[in-house]
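> requesting a structural model of the entry that follows:
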Amino acid sequence: MDEFPKGVALVVGGSGGIGSAVARALAGRGVAIAITYRKNEAAAENVAKEIRGTGVTCSVHEISLEDLESVTRCLDSLVEEHGSIHTIVHAAGTYIDQPYVSQVTPEQWRNIIDWDVNGFFHIVHAALPHLRKSKGSIVFISSAGLKRFPPGDVLSIAPKGANEALVHAIAREEGRYGVRANNVAVGVVDAGMFPKLVQSGKLSQEWIDAATKSTPLRRFGTPQEVADAAVFLASSRAGYITGQTLFVDGGYTL
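Next up, the predicted model:
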């Protein structure tokens, strides 16, 4: 049995550390890829160039997640080009300056909800008619912080709580159409925001040592390990799995 049907897999945020690893892993299965970016066109094009070098089709799309029309145009164009969308992995992320709840302004809150929560809903809203036809799958890259909350991470984690609930709704309501939806809850991974937070001094060596010590495997994860989990959940090998959250956190939440 083929792991993926004909059509295209869309990786939202495919220019980032985890998203690019997901795109490469899907391409390794021979799946046609489309990746989106918000600002970093150069990074997106580099990922696409690498994937094309393996003989796999990969297109790059600039979208604004806050803009439903932008999202809808992108997905409709992919269906027109490839015939169907069978997989969506939502791995979009942005740099967040680690404020405590008491330091978060109403403007910051509105902005992150609009981009993260409304943005994911826009993807879902535009994708569901296509995923019903392909009996496709959605994988949302979430955070292990929903189970073991790290101080200062509310702007990253709170929106993911809403998005995980949306994934559960999709799984419960769209399963009758053959659509599956799952979450991958990620612990500390040496990619994306993490190196930037270390470089900015927001995460000290003391914090790194403590986080490593509190992780049973005594190390941080890699983007490839997250990608492997996402690809599994999206594939036919997980055809009877829906509405679940797979923790890729080295045991951090135990």
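
> please make it C-alpha for all contacts and neighbour counts, starting now.
Will do.

> wait, is Val184 part of a strand?
Yes. According to DSSP: H, G, I helix; E, B strand; the rest coil, Val184 belongs to a strand.

> right, and it touches Thr242 too?
No. Val184 is beyond contact range of Thr242, at 11.8 Å (criterion: CA atoms under 8 Å).

> for the residue sitting furthest away from the middle of the chain, helix, strand, or coil?
For the chain, the residue at maximal distance from the C-alpha centroid (CA atoms, centre = their mean) is Glu206, at 28.5 Å. Classification of Glu206 by three-state DSSP places it in helix.

> now do the contacts for the closest residue to Gly187 other than its chain neighbours.
Leaving aside its sequence neighbours, Gly187 sits nearest to Asp249 (CA to CA, 6 or more residues apart in numbering; 4.0 Å). Residues near Asp249 by CA atoms under 8 Å, 6 or more residues apart in numbering: Ala144, Ala185, Val186, Gly187, Val188, Thr215, Phe220, Gly221.

> let's compare: structure for the following, please.
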Amino acid sequence: MKRFADKVALITGGRSGIGQAIAHRLRDEGAKVFTAQRAPDPDFPNFTADFSDPTTPAQVIEQVIADSGQLDVLINNAGMMQESSIEAISLEDWQRNLTVNLTAPFLLIQAALPHLRATQGSIVNIGSIEGLGANPGHAAYCASKAGLHGLTRAVAVDHGPEGIRCNAVAPGWIDTDLNQDFIDSMDDPQAFRRDIGKIHPVDRTGTPAEVAALVAFLVAEESGFITGQVYTVDGGRMAKLSLP
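Now for the predicted structure:
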């Protein structure tokens, strides 16, 4: 029997990249999967959603319940990144980053809690190694992902007694279409690919499927004693010191 037979999962930002890999992994293991993002998703039942609008999260949860009557798994994956120095970023842009990356997951969790309580469900928030460290020009992104890691722990503590688990995954450099497009924009893409691989002890970058494998474990019954954790998936990048 498949691990997620008779389970209902919602993945935000499930149309591409890490979210898409998670959606396929959970469906392959038996779950009924919904995705929610700005653009229609040809592969899954989906909802068009603008997570910069604070009314959207509750509406999406309501739609899942109206369709399936239950929710067992919530994956908060949708997010954005805007490069800017601290001096240059406007308050409006700062707030939009925090709204999409942190407030929307909070509102999704808030709306989902009664339904996850009923199913003894599980939440996984997709954070980032930039919630643990920082790249230049990413103040809003780093702050929002660090906040998401903190929210993960708070939800685990507050709602663990109700049978709800909440964990986070902090990916490093993953070979999504967005990152591939970034590499292709470089003057020497081949050299950049080689160099970005070498900052990782495993000598390569990661794949969306590798992140999805961990997420699937974290929402499965065999991880029932795991909650409030942030799992780094970065090929050892954060463990590696720079040369003296």
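
> that older thread, alignment lookup: the residue nearest to Gly187 of structure 1 to structure 2.
Here Asp249 of structure 1 is matched to Asp234 in structure 2, going by TM-score structural alignment.

> from Thr152 of structure 2, how far out is that match?
For Asp234 of structure 2, the distance to Thr152 of structure 2 (CA to CA, to the nearest Å) stands at 19 Å.

> do Thr227 of structure 2 as well
On the measure of CA to CA, Thr227 of structure 2 and Thr152 of structure 2 end up 9 Å apart.

> distance check, the residue nearest the centre of structure 1 against Ile123 of structure 1.
Central residue of structure 1 (CA atoms, centre = their mean): Ala91, 1.9 Å from the mean position. For Ala91 of structure 1, the distance to Ile123 of structure 1 equals 12 Å [CA to CA].

> can you check Val189 of structure 1 too?
For Val189 of structure 1 relative to Ile123 of structure 1 (CA to CA), the value is 25 Å.

> Val31 of structure 1 now?
In terms of CA to CA, Val31 of structure 1 sits 20 Å off from Ile123 of structure 1.

> ok, back up a step: adding neighbour count and secondary structure, write the contacts of Asp249 of structure 1 out as a markdown table.
Shown next, in a markdown table, are the contacts of Asp249 of structure 1 (neighbours: other CA atoms under 10 Å; DSSP: H, G, I helix; E, B strand; the rest coil):
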| residue | neighbour count | secondary structure |
| --- | --- | --- |
| Ala144 | 24 | helix |
| Ala185 | 22 | strand |
| Val186 | 22 | strand |
| Gly187 | 24 | coil |
| Val188 | 22 | coil |
| Thr215 | 18 | coil |
| Phe220 | 17 | coil |
| Gly221 | 18 | strand |
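
> check these and tell me the two furthest apart.
Spanning the widest gap among the contacts of Asp249 of structure 1 are Ala185 and Thr215, at 14.7 Å by CA to CA.

> which helix runs longest in structure 1?
helix 154-174 (DSSP state H).

> any buried residues in that one, and which?
Judged by neighbour count using 16 or more other CA atoms under 10 Å, the buried positions of helix 154-174 of structure 1 are 154-164, 166-168, 170-171, 174.

> for structure 1, just list every one of the strands.
8-12, 32-37, 58-62, 85-90, 137-143, 180-186, 245-248 (DSSP state E).

> so which of those comes closest to Asn46 of structure 1?
Ranking the strands of structure 1 by proximity to Asn46 of structure 1 (CA to CA) places strand 58-62 first, at 10.0 Å.

> what angle do that closest one and strand 8-12 make?
The directions of strand 58-62 of structure 1 and strand 8-12 differ by 40 degrees, with axes from the mean of the first three to the mean of the last three CA atoms, to 10 degrees as the criterion.

> okay, now the counterpart of Glu162 of structure 2 in structure 1: neighbour count?
Aligned counterpart of Glu162 of structure 2 in structure 1: Tyr177 (TM-score structural alignment). Neighbours of Tyr177 of structure 1 under the rule other CA atoms under 10 Å: 14.

> Tyr177 of structure 1 and Pro129 touch, don't they?
No. Look at Tyr177 of structure 1 against Pro129 with CA under 8 Å: they stay out of range, at 10.0 Å.

> ok, and the closest non-adjacent residue to Pro54 of structure 2?
Ala104 (6.7 Å).

> can you name the residues that contact the equivalent of that neighbour over in structure 1?
Per TM-score structural alignment, the equivalent position to Ala104 of structure 2 in structure 1 is Gly119. Gly119 of structure 1 is in contact with Leu65, Glu66, Asp67, Leu68, counting by CA under 8 Å, 6+ apart.

> counterpart of the third one in structure 2?
Using TM-score structural alignment as the criterion, the counterpart of Asp67 of structure 1 in structure 2 is Asp53.

> distance of that match from Pro114 of structure 2?
22 Å.

> helices of structure 2, start to end?
Counting by DSSP H, the helices of structure 2 are 17-28, 56-68, 91-98, 104-119, 139-159, 177-184, 189-198, 208-218.

> would TSV of these with distance to Ile11 of structure 2 be doable?
Shown next, in TSV, are the helices of structure 2 (distance: least, CA to CA, whole Å):
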stretch	distance to Ile11 of structure 2
helix 17-28	7
helix 56-68	11
helix 91-98	19
helix 104-119	11
helix 139-159	16
helix 177-184	18
helix 189-198	28
helix 208-218	11
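
> quick one on the thing from earlier: between the contacts of Gly119 of structure 1, which is nearest Leu10 of structure 1?
Leu65 (13.8 Å).

> enumerate every residue touching the closest one.
The neighbourhood of Leu65 of structure 1, defined by CA under 8 Å, 6+ apart, consists of Val71, Trp115, Asp116, Asn118, Gly119, Phe120, His122, Ile123.

> and what of Gly121 of structure 2?
Leu71, Asp72, Val73, Gly163, Ile164, Arg165.

> now the aligned partner of Gly206 of structure 2 in structure 1, nearest residue through space, not along the chain?
Correspondence of Gly206 of structure 2 to structure 1, assessed by TM-score structural alignment: Gly221. In this structure, Gly221 of structure 1 finds its nearest non-sequential neighbour in Val189, 4.5 Å apart by CA to CA, 6+ apart.
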